[in-house]
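Peer 1: need a 3D model of the following:
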Amino acid sequence: MRRLSLLLPLALLAACQSGGGGDTAAEVAPAIPTMQRLVQQLSSDEFEGRAPGTAGEKKTLDLLVAEFSKLGLQPGNNGSWFQDVPLVEITAKNVSPLTFTGGKATVSAAYGPEMVVGTYRSDGKRIDIKDSPVVFVGYGINAPEKNWNDYAGVDVKGKTVVILVNDPDYENEGLTGPFSGRAMTYYGRWTYKFEEAARQGAAAAIIVHDTVPAAYGWNVVQSSWTGPQQVADSANANADQSAAIGWISNDKAKALMASAGQDLVALTAAARKSGFRAVDLGVRASVAFDNQIRKHMSKNVVALLPGTTQKDEYVLYTAHWDHLGRCEKAPDGDDICNGAIDNATGTAALVALAEANVKAGPTTRSQVFLAVTAEESGLLGAQYYAANPVFPLAKTVAGVNMDALSMAGPAKNVVVIGKGKSDLDTYLERALAVDNRVATIEPTPEKGFYYRSDHFAFARKGVPMLYFEGGDDLISGGRAAGEAAAKDYEANRYHGPKDEYDPNWNWDGVAADLKLYYRVGRSLATTTEWPNWVTGDEFRAIRDKSREGAARK
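Peer 2: Below you'll find the predicted structure:
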């Protein structure tokens, strides 16, 4: 395991107390009034939920450019503040029920309360899945390196596959098992399951919802998957993807299995074991819907604070500016998913951190403040930047990602998503030591947060990225209070119309966490070190190869 020199931490800790790295200026605390003003504005009804390709996007971009310009930052993309991200907005219309026939009884699931369905295909053609044979493929995983293939011995071309969410071993108490036990791997994410189903030639892929392994209730699925959906544009209009993708409620999935003479609980238990073989359910699926297509150019915002002596080396700050726009109505009729916590807080934090760094003065390395689009649609803006970087990834030192800052109040800890993966843990530990706080592992690794925010797009390309959440061990109320706050947000506000600005929020925890982002970023921007992934990490070889290429140039 590679770690930074043991001689560095004391020197850097002292420097961190005065700003970070080799910085001798006094620490400049990011301004909470700036945060409050911007979060309130970004999450107002005027911005209509900040969906890509809407008037809300333009208002968001205009606001960010005005703020970065006022601070004296430079447009980061060859004189432009923007990086174009080609997207396609697809809105399902005239959606029929998803019906299963040929079993003991016809099972019909209604669009919205019992199933959601859409498509990645962007040619605008009507999707019509008719009498498609249905195959239960367990967790839908094909992992040769783990000697695991849920598609072994079955041909699903042109068929409908029904898939379980998460990994086969998510219920393990510890972090050991073929798929890391409780810690979700990428094989557990819904994105992977749709990708693999497409590779197998499935006409339709339907995931069975279950609140615990999915990490959110059906209300989140319904609000997130109905209405306009964003997909990446492609030359082939995503013709290689399954025609229909979606989710089915757990109750309807149980009814489907019963109609097919099967039991969902028993099938799930079988699917958790190595050697599971897919089950032809002997029923046929039908669903149809029209697609309203609108191609548009969304935008990432790229702001640059140039460095001094190492200006061609870059430290990255990321946050997604988008949210869901108009979504499923709340009981009071409110249909704007304002996204105050998710992620007006992170977007505002970008500006507050830029403001603090400008006040503190330039660092040796350049700092990039990147607000990305379409995170809610599958990290599309971050993935586009990672595939088309404005600044070479081999010259990008590392980054910190900010998503959904916690308003639960000050905590004794922070929860690190992906703790132990990279040398960035050392930077964070130094920053925490200033305030006598600690870093802890995530208490719910089965929720797969590592794969659910923008840092993942950069990690896959080898760039070390730090992502942490507000602590769950609150100064007032301890872990019980932290857990209660997290559950309340997830159940009542996450991806819903009630994620709104609250003038009574306690900002003390955010203020403390912003100082950590500042210290870590400032340290990275004022050292000559190149942090890496630890030996054996899945991203280490990618980083090593890119750095070798940079050294040869």
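
Peer 1: can we go C-alpha only for contacts and neighbour counts from here?
Peer 2: Will do.

Peer 1: what does the helix or strand containing residue 269 rub up against?
Peer 2: Using DSSP states H and E, residue 269 maps to helix 264-271. Residues from elsewhere that reach helix 264-271 (CA atoms under 8 Å, 6 or more residues apart in numbering): 138, 139, 164, 168, 253, 254, 257, 258, 276, 277.

Peer 1: the same query, at a cut-off of 6 Å, please.
Peer 2: Outside helix 264-271, the residues that touch it by CA atoms under 6 Å, 6 or more residues apart in numbering are 138, 254, 257.

Peer 1: likewise stretch 107-118?
Peer 2: Applying CA under 6 Å, 6+ apart, the set of residues contacting stretch 107-118 is 97, 98, 99, 100, 222, 244, 245, 246, 247, 248, 249.

Peer 1: residues contacting the closest residue to the fourth one other than its chain neighbours?
Peer 2: Closest residue in space to residue 100, ignoring its immediate chain neighbours: residue 285 at 4.6 Å, by CA to CA, 6 or more residues apart in numbering. Counting by CA under 6 Å, 6+ apart, residue 285 touches 99, 100, 131, 132.

Peer 1: following up with a second sequence; could you model it the same way so I can compare the two?
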Amino acid sequence: MKLRLTLLAASALAVSTAATAKPAPIPVVKPVPVSEQLLEEMVRTLASDEFEGRAPSTPGEDKTVAYLIEKFKAAGLQPGNKGSWTQDVPTVEITAQNSAGLAVTGGKDTMLFAYGKDFVAGSYRVTPQTDIRDAELVFVGYGINAPELGWNDYAGIDMKGKIAVILVNDPDWAQEGEDGLFKGRRMTWYGRWPYKFEEAARQGAAGALIVHDTFPAAYGWNVVESSWTGAQYFVAKPNDAMDQTAANGWVQQDVARQIVAAAGQDLGQLTAAAKQKGFKPVPLGLKASLKFDNQIRRGQSRNVIGVLPGKKRPDEYVLYTAHWDHLGRCKPNAKGDDICNGAVDNATGTAMLAALAQANVKAGPADRSQVFLAVTLEESGLLGSEFYAQNPPFPLNKTVGGVNMDALMPGQPARDVQVTGGDKSDLTRYLKAAMAEMKLTLAPEEHIERGYYYRSDHFSMAKRGVPMFYVGRGSDWVPGGKAAADAAGGAYNSTDYHQASDEYNGKWDWSGIVQEGELYYRLGRMLAMTTDWPNWHPTDEFRAVRDQSRAAKTKPGK
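Peer 2: Got it, this is the predicted structure:
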């Protein structure tokens, strides 16, 4: 994860016919303080060298899972997966090797581009070799199909056997502010690369190549190259992901210019056209070939799940989530320490799960059931939460929403809350109510173009329509103000993030984390006590999937 002191107000729910219904009142929640003693005890233990950095599929996982089960039992929860405390998460690791490069033909000369330097590509499919030969290249603009916005970059073309050439981000990214069909500078889900690859697969494409551009991507080519040239991790699927494209990848912007020029086109002109509603895909009259081997390794890890059954509507659910995993053994620091203990990331969030369970049990069961989910493999691409979302013990169309917790920063309380993702849903009113009760203000979000909304475990649920808060106190700390918050966050990001120095410190100030615990408690408890089913706003990218999910629930026999 990336350290985020934020809130993700991702929300959905309710059939479309209920969109105009008057929402239920927000319950008044009397907070039960989370235990600072339990938080400190658990972080000290989980971040100890004995747990070896909590890497999945290691002895550190065994110790972590056993410890979490012990704490969930002590808090008063029940096993959350059909009588079991755990959910097995099968994974597959795929490493592309022996790339033959990217060959493009059909222009004046054959062009050959080098793997790593000019392009990167891999496969989601569990197959020993990827071999695409003479596939037609089609420029599909931003590669977006958004019926709720009347936008379809694939309109009128059959992509079967073809490779989609796709621009990064979405059509409004260069605008200042948030005006525009795709929310201006703020990145939407349609701007993220996983969406683009998924949509290309839904369109039947053989492959997808995203054109890299540093600002709208939010990182340079060096990040793309380092991220895509090593092992890639996925949730194992029964069909070995054969419904996905054969190859997904990126090309340097200059490479894309050369390819488009060979087709007699100009990338700048095509990009300008792609920003306009009504854009139609442009066949380039060129063909591409790429071939590489896939080294495959299968593994397994575990999610830990506890539940506090509801007293009135036990078949409606509210989630609390946090990832328990970290990096395990890592590059030794100057002192020779090779254990990345992950104290802040994310022993803090994991400990908060048990502290919130304890507080909710003490308050007594809510009307709805509350699920406490410690997921694995967040550091490998949100795989634990993704597997839960694909195989939920508690149906997602009966899950009201929840709270995700990741990397809670030690330090003072704050006067404000930061929000990532903007006002996407009706769930905003729950946040406003909690802020009013706690006398907190709303701080402006930073770097809205980077799409942080889509980069933590909440998103595995959100993209399937389930609303998830991702909450952190803001940057106006008491005392110290913004300077204190910036100093703490800056020091962690520059020195400790994903390093052996992310260790428990007995001198930590826990007051800010305890304050966040109160906010988590209020938000989750409000959702667990209301009869309301908040929905996304009508033009939000996740409105349709939640409407479909909730509509299916209302059919006979559901």
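
Peer 1: fetch the TM-score of the aligned pair.
Peer 2: Superposed pair, TM-score by TM-score structural alignment, normalised by the length of the first structure: 0.79. Supporting alignment: 533 aligned residues with a CA RMSD of 4.2 Å.

Peer 1: after the helix holding residue 269 of the first structure, next one along is what?
Peer 2: Next along from helix 264-271 of the first structure, by DSSP H and E: strand 279-305.

Peer 1: superposed on the second structure, where does that next one end up, distance-wise?
Peer 2: After superposition onto the second structure, strand 279-305 of the first structure lies on average 3.3 Å away from the residues it aligns with, using mean CA distance after the TM-score superposition for the first structure.

Peer 1: buried residues, the helix or strand that that strand is followed by. List them.
Peer 2: Sequence-wise, the next helix or strand downstream of strand 279-305 of the first structure (DSSP H and E) is strand 310-320. Residues of strand 310-320 of the first structure classed as buried by neighbour count (16 or more other CA atoms under 10 Å): 310, 313, 314, 315, 316, 317, 318, 319, 320.

Peer 1: chain center to stretch 491-499 of the first structure: distance?
Peer 2: The gap between where stretch 491-499 of the first structure is centred and where its chain is centred comes out at 17 Å by CA atoms, centre = their mean, to the nearest Å.

Peer 1: which ones are touching the counterpart of residue 162 of the first structure in the second structure?
Peer 2: For residue 162 of the first structure, the aligned residue in the second structure is residue 165 (criterion: TM-score structural alignment). Residues in contact with residue 165 of the second structure, defined by CA under 6 Å, 6+ apart, are 138, 139, 209, 210.

Peer 1: which of the residues you listed sits closest to residue 196 of the second structure?
Peer 2: residue 210 (8.2 Å; CA to CA).

Peer 1: show me what contacts the closest one?
Peer 2: Counted by CA under 6 Å, 6+ apart, residue 210 of the second structure has contacts 165, 166, 167, 250.

Peer 1: any idea how far residue 105 of the first structure is from residue 325 of the first structure?
Peer 2: Residue 325 of the first structure sits 39 Å away from residue 105 of the first structure, going by CA to CA, to the nearest Å.

Peer 1: which one of those two is surrounded by more residues?
Peer 2: For the pair residue 325 of the first structure and residue 105, the greater number of neighbours falls to residue 325 (25 against 13), based on other CA atoms under 10 Å.

Peer 1: correct me, but that one touches residue 49?
Peer 2: Yes. With contacts counted by CA atoms under 6 Å, residue 325 of the first structure reaches residue 49, the gap being 3.7 Å.

Peer 1: the helix or strand that contains residue 108 of the first structure vs the second structure - mean distance after superposition?
Peer 2: Using DSSP H and E, residue 108 of the first structure maps to strand 107-109. Mean deviation of strand 107-109 of the first structure from its aligned counterpart in the second structure after superposition (mean CA distance after the TM-score superposition for the first structure): 4.2 Å.

Peer 1: same question for that strand: list its buried residues.
Peer 2: By neighbour count on 16+ other CA under 10 Å, the buried set for strand 107-109 of the first structure is 107, 108, 109.

Peer 1: same check, this time on stretch 242-258 of the first structure
Peer 2: Buried residues in stretch 242-258 of the first structure, counted by 16+ other CA under 10 Å: 242-250, 252-258.

Peer 1: how about stretch 411-423 of the second structure?
Peer 2: For stretch 411-423 of the second structure, by 16+ other CA under 10 Å, it's 411-423.

Peer 1: how about those in CSV, adding distance to residue 443 of the second structure?
Peer 2: Shown next, in CSV, are these (distance: CA to CA, whole Å):
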residue, distance to residue 443 of the second structure
411, 18
412, 17
413, 14
414, 11
415, 9
416, 6
417, 6
418, 5
419, 7
420, 10
421, 13
422, 11
423, 13
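
Peer 1: among those residues, which pair sits farthest apart?
Peer 2: Going by CA to CA, the pair spanning these furthest: 411 and 423, at 27.8 Å.

Peer 1: what helix or strand is the counterpart of residue 175 of the second structure in the first structure on?
Peer 2: By TM-score structural alignment, residue 175 of the second structure lines up with residue 172 in the first structure. For residue 172 of the first structure, there is no helix or strand it lies in under DSSP H and E.

Peer 1: what segments of the stretch 451-553 of the first structure are strands?
Peer 2: 465-470 (DSSP state E, counting those that start in this stretch).

Peer 1: meant to ask about the stretch 51-200 of the second structure
Peer 2: 78-79, 86-97, 102-105, 111-113, 119-122, 129-139, 145-146, 151-152, 163-167.

Peer 1: hmm, what's the outermost residue in the second structure?
Peer 2: What lies farthest from the middle of the second structure is residue 108; by CA atoms, centre = their mean that is 43.1 Å.

Peer 1: look up how far residue 257 of the second structure lies from that residue.
Peer 2: 15 Å.

Peer 1: not counting sequence-adjacent ones, nearest residue to residue 169 of the second structure?
Peer 2: residue 191 (3.6 Å).

Peer 1: what lines up against that neighbour once you look at the first structure?
Peer 2: Using TM-score structural alignment, residue 191 of the second structure sits opposite residue 188 in the first structure.

Peer 1: could you measure from its match over to residue 152 of the first structure?
Peer 2: Distance, residue 188 of the first structure to residue 152 of the first structure, using CA to CA: 18 Å.

Peer 1: could you report the neighbour count for residue 328 of the first structure?
Peer 2: Residue 328 of the first structure has 22 nearby residues by other CA under 10 Å.

Peer 1: got it, and residue 386 of the first structure?
Peer 2: 22.

Peer 1: list the contacts of it.
Peer 2: residue 458.

Peer 1: in what helix or strand does it lie?
Peer 2: Counting by DSSP H and E, residue 386 of the first structure is found in helix 380-387.

Peer 1: that helix vs the second structure, average offset?
Peer 2: Mean deviation for helix 380-387 of the first structure: 3.6 Å (mean CA distance after the TM-score superposition for the first structure).
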